Structure formats: structure tokens, C-alpha cells
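> Quick one: sequence plus predicted model below, questions after.
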Amino acid sequence: MKGLLVDDDELYARTLQRSLARKGIETEIALDAASALARAREYLPDFALVDLKLGSDSGLTLIEPLRALRADMQILLVTGYASVATAVESIKRGADDYLPKPATVPTILRALGLETPATPIDDIEAAEDTMTPLSRLEWEHIQQALAETEGNISAAARLLGMHRRSLQRKLAKRPGPERRWVDE
């Protein structure tokens, strides 16, 4: 199986590409809408994982052209800004699934129909083992706000609806490594 990862966050895309390669899935990366369509035309992937927000572009605009290139292509829309409105819009346009970011490899494989848990209990346990801590999600959200404001802490604080000093304190507390759930 081969796929196309469309995301303007190159670090996230490369990390996901390596993780999928360990599962035997070959992928190509496109960092914007134009290069995504060009890569899809030459590569003809089995699936496309498309970020909703691609800089100034929207991943929603890629769904129909990708579907036109290959009708059986599975199209998964991923976003850090999940909402009911964009989920409905993506499905109306032809996406096969809508996943919140950061989407884990098991979640992606399940969405593609490549991996299914043996029982609902396994699914719950897998989610508990792989859930991203709130501190990490908050950190990533802050980093995205900083990127959008080109590193301006005051503007990022306004965008996030918090005081500048509060944001500075949060930035000083970089979250630690993720921990696994341990039953005692």
C-alpha cells in the first residue's frame, strides 16, 4: 500500500512517514496543495492523508481533485482544529474519514481498514496507552499560535485569549516525555 501525506508541518509529516514505513506502508510527502496534486498525479497513491489547514490553503479543496485522479483512493482529512462543521463538509466533499491531530499510526491504520482491534476492550486499552497528554496538546496548540503570529508572544497570547505573562510561563514549562499508563 502506498500513500500521500499532505501536511505543511514537515516535522509531523516526516515522523508519520517513518512510523508508517515501519508498518510496511510506503508514503510520499507534499507540503502544500499544488505539490500534493502534482505528486498524486505521478504517484497515484492508494490513500491520502490531508491536513485541513495547509498554510493559506484548505485541505478541503484537495478532496475532489484527488478523488477525480483515482476514484478508489481513500482520503482521510486530519486537523488540529476539529469541528462538526468541517467534519460534515469534508464528508460531503468525498473524504472517507476525519481524524483529529495528532492522529496516531494505529488510528490511521484502523481508518484505512488495515488494522482492527480484537475486542472493544483492546480498543479502549490501546487508546489509553497512546493518548496524548493535555500538556503536550496545549504545547502544540501554543506552538501553532506562535507560528501563525511569526513568534510574536503578545499577538499569540491575544490569539489564544490569555495574558502575555501567562503564555510566557507556559512556554518556560516545556512538557516532558509522554508516559504510559501503569496499573498498580
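Nice, thanks for sending it over.
> Going by C-alpha atoms from here, please, whenever you check contacts or count neighbours.
Fine.
> Let me see the contact set for the closest residue to Leu159 other than its chain neighbours.
Once flanking residues are discounted, Leu159 sits nearest to Ala145: 6.9 Å by Cα to Cα, 6 or more residues apart in numbering. Going by Cα atoms under 8 Å, 6 or more residues apart in numbering, Ala145 touches 156, 159-160.
> Use this one as the comparison:
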Amino acid sequence: MDKDASHQSTSQSQSGGETLDKSLLVVDDDRLFCDRLARAMAARGFIARTATNVSEALAAIETSPPAFAVIDLRLGDGSGLDVMRALKARRPDSRGVILTGYGAIATAVMAVKLGAFDYLAKPANADDVVAALMAGRLDTPAEHDPPMSADRVRWEHIQRIYEACERNVSETARQLNMHRRTLPRILAKRAPK
């Protein structure tokens, strides 16, 4: 009976928009954005901590794995996907969102496979982040999405190969029959519309 009562109180609190553990880790290499988002999330009831690189994030996860995380995809010392992987290994019930200015379908698919609940393009405000953290998985496609441009399709293909090559620039360039110096310039650009 205690088990049912605790389950019921958890369900009620979740349906009311509250969870028992509102710990949150915000990981972004832009210190101003990271601090601003953490403050905005704290104002919405989360207990927010910040990290500005992969090593800080991994240390925070090891010390006290959060229930929620907002993780930038590209960090100065690595990939946000590595942070997501570590978080899910340490706390499988956590809910994470990958946040980036370099949106790509291949990376979004990888993020979801690693356990991310959503994938938001920058700039995303705190309300978007809360909605993503509190919603279900990405299993319903957005309605009325326009078809991708040829540039976007090419960019997505390059991103897919890059992820398949485990982010190895030389191997990706070889598989795409592209000069090795050209690929980093393409990867550094934002996704075409």
C-alpha cells in the first residue's frame, strides 16, 4: 500500500508540473548564456548548477547526477553528446535536452539514441527548455515542416557521415572524397535553412 501511495503522490506531482527532484545541470561554453539560462530555470523552480565544458560537466555528474540537464552540443573541450552519454550512464532516469546552434538531423538522432528527450536550436528561451524537459520523447514529427533545401540535405549528409566516423575529420573527409581542410569549414557553419 505504501508503494501505491508513493507512486500516486509522484504521479500527482508530475501531472501538476512538479517532480520531486528538480536538480538541473546547464552545460554551455558561453558563460553569460549559461548563467542567464540557469537563473531563468531557477526562477521556474529548478535547482540549477552550471558547467562550461565537458570536464566540469562530467565532474558535476559524478558528484551528484542531476534529474535534468540542458547541454550545448559543441563545447570547447569536446561534444555535449559525451556529457549526455555520461549522464544517462550515471542516472538513467534523467531527462536531458541538447541545445545547439548547429542543428543537424544526424546529431539529433544520435542525441535521442543517447537518451536526450529533445533537441532545441539556439536561441531557445527558458520556456522552450522547460517545455522540452517536461514533455515526452521526440516521437511526433512537427507539423507543417517545409521540405529541406538542397544545401540542407547536403549538410545533413555530411553530419551523418561525420557522426558515423565518430567525429573523425580525416576519415569523414576521406569517405566524402573531400579535402581535409574543407570539412572543418563546413562543420563550423550553422545548418542551412
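Done, it's in. Quantities reported herein were computed from a predicted structural model and do not represent experimental measurements.
> ok, of the contacts of Ala145 of the first structure, which one's closest to Leu99 of the first structure?
Using Cα to Cα, Leu160 comes nearest to Leu99 of the first structure of these, at 22.7 Å.
> I'd like the distance between the residue nearest to that closest one when sequence neighbours are not counted and Leu54 of the first structure.
Leaving aside its chain neighbours, Leu160 of the first structure sits nearest to Ala145 (7.2 Å; criterion: Cα to Cα, 6+ apart). Distance of Ala145 of the first structure to Leu54 of the first structure, computed by Cα to Cα, to the nearest Å: 14 Å.
> show me the contacts for the equivalent of Ala121 of the second structure over in the first structure.
Applying TM-score structural alignment, one finds that Ala121 of the second structure aligns to Pro100 in the first structure. Contacts here follow Cα under 8 Å, 6+ apart; on that basis Pro100 of the first structure touches 78-82.
> Looking for the alignment partner of Ala33 of the first structure in the second structure.
Taking TM-score structural alignment, Ala33 of the first structure has Val54 as its aligned residue in the second structure.
> ok, how many other residues are close to that match?
Here the number of neighbours of Val54 of the second structure (other Cα atoms under 10 Å) works out to 24.
> gap between it and Leu32 of the second structure?
From Val54 of the second structure across to Leu32 of the second structure, the span is 17 Å (Cα to Cα).
> what do you get for Phe46 of the second structure?
18 Å.
> higher neighbour count, those two?
Each of Phe46 of the second structure and Leu32 has its neighbours counted (other Cα under 10 Å); Phe46 has more, 21 against 10.
> which stretch of helix or strand covers the residue nearest to Leu160 of the first structure?
helix 134-148 (DSSP states H and E).
> Can you check which part of the second structure that helix sits on?
Using TM-score structural alignment, helix 134-148 of the first structure finds no match anywhere in the second structure.
> Could you list every helix and strand in contact with the helix or strand following that helix?
Downstream of helix 134-148 of the first structure, the next assigned helix or strand under DSSP H and E is helix 153-160. Helices and strands touching helix 153-160 of the first structure, as assessed by 3 or more Cα pairs under 8 Å, 6 or more residues apart in numbering; DSSP states H and E, comprise helix 134-148, helix 164-172.
> Highest mean neighbour count out of those helices?
Of all those, helix 134-148 carries the top mean neighbour count, a mean of 15, counting by mean count of other Cα atoms under 10 Å.
> May I have the secondary structure class of the equivalent of Leu77 of the first structure over in the second structure?
Aligned counterpart of Leu77 of the first structure in the second structure: Ile98 (TM-score structural alignment). In three-state terms, and counting by DSSP: H, G, I helix; E, B strand; the rest coil, Ile98 of the second structure is strand.
> In contact with Ile98 of the second structure, which residues?
By Cα under 8 Å, 6+ apart, Ile98 of the second structure lies in contact with 70-73, 80-81, 111, 116, 118-120.
> The corresponding residue of the second structure for Ala111 of the first structure and Leu183 of the second structure: what is the separation?
By TM-score structural alignment, Ala111 of the first structure lines up with Ala132 in the second structure. Distance from Ala132 of the second structure to Leu183 of the second structure, counting by Cα to Cα: 32 Å.
> Between the two, point out the one with more neighbours.
More crowded of Ala132 of the second structure and Leu183, by other Cα under 10 Å: Ala132, with 21 against 17.
> doesn't Val97 make contact with the more buried one?
Yes. Here Ala132 of the second structure reaches Val97: they are 7.0 Å apart, a contact under Cα atoms under 8 Å.
> Now the common contact residues for these two.
117-118.
> Can you lay out the contacts of Ala145 of the first structure as JSON lines showing distance to Ala126 of the first structure?
Compiled in JSON lines, the contacts of Ala145 of the first structure are given as follows (distance: Cα to Cα, whole Å):
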{"residue": "Ala156", "distance to Ala126 of the first structure": "34"}
{"residue": "Leu159", "distance to Ala126 of the first structure": "34"}
{"residue": "Leu160", "distance to Ala126 of the first structure": "31"}
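> okay if I get those residues as a markdown table plus distance to Glu138 of the first structure and neighbour count?
Formatted as a markdown table, the contacts of Ala145 of the first structure follow (distance: Cα to Cα, whole Å; neighbours: other Cα atoms under 10 Å):
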| residue | distance to Glu138 of the first structure | neighbour count |
| --- | --- | --- |
| Ala156 | 13 | 23 |
| Leu159 | 14 | 14 |
| Leu160 | 11 | 15 |
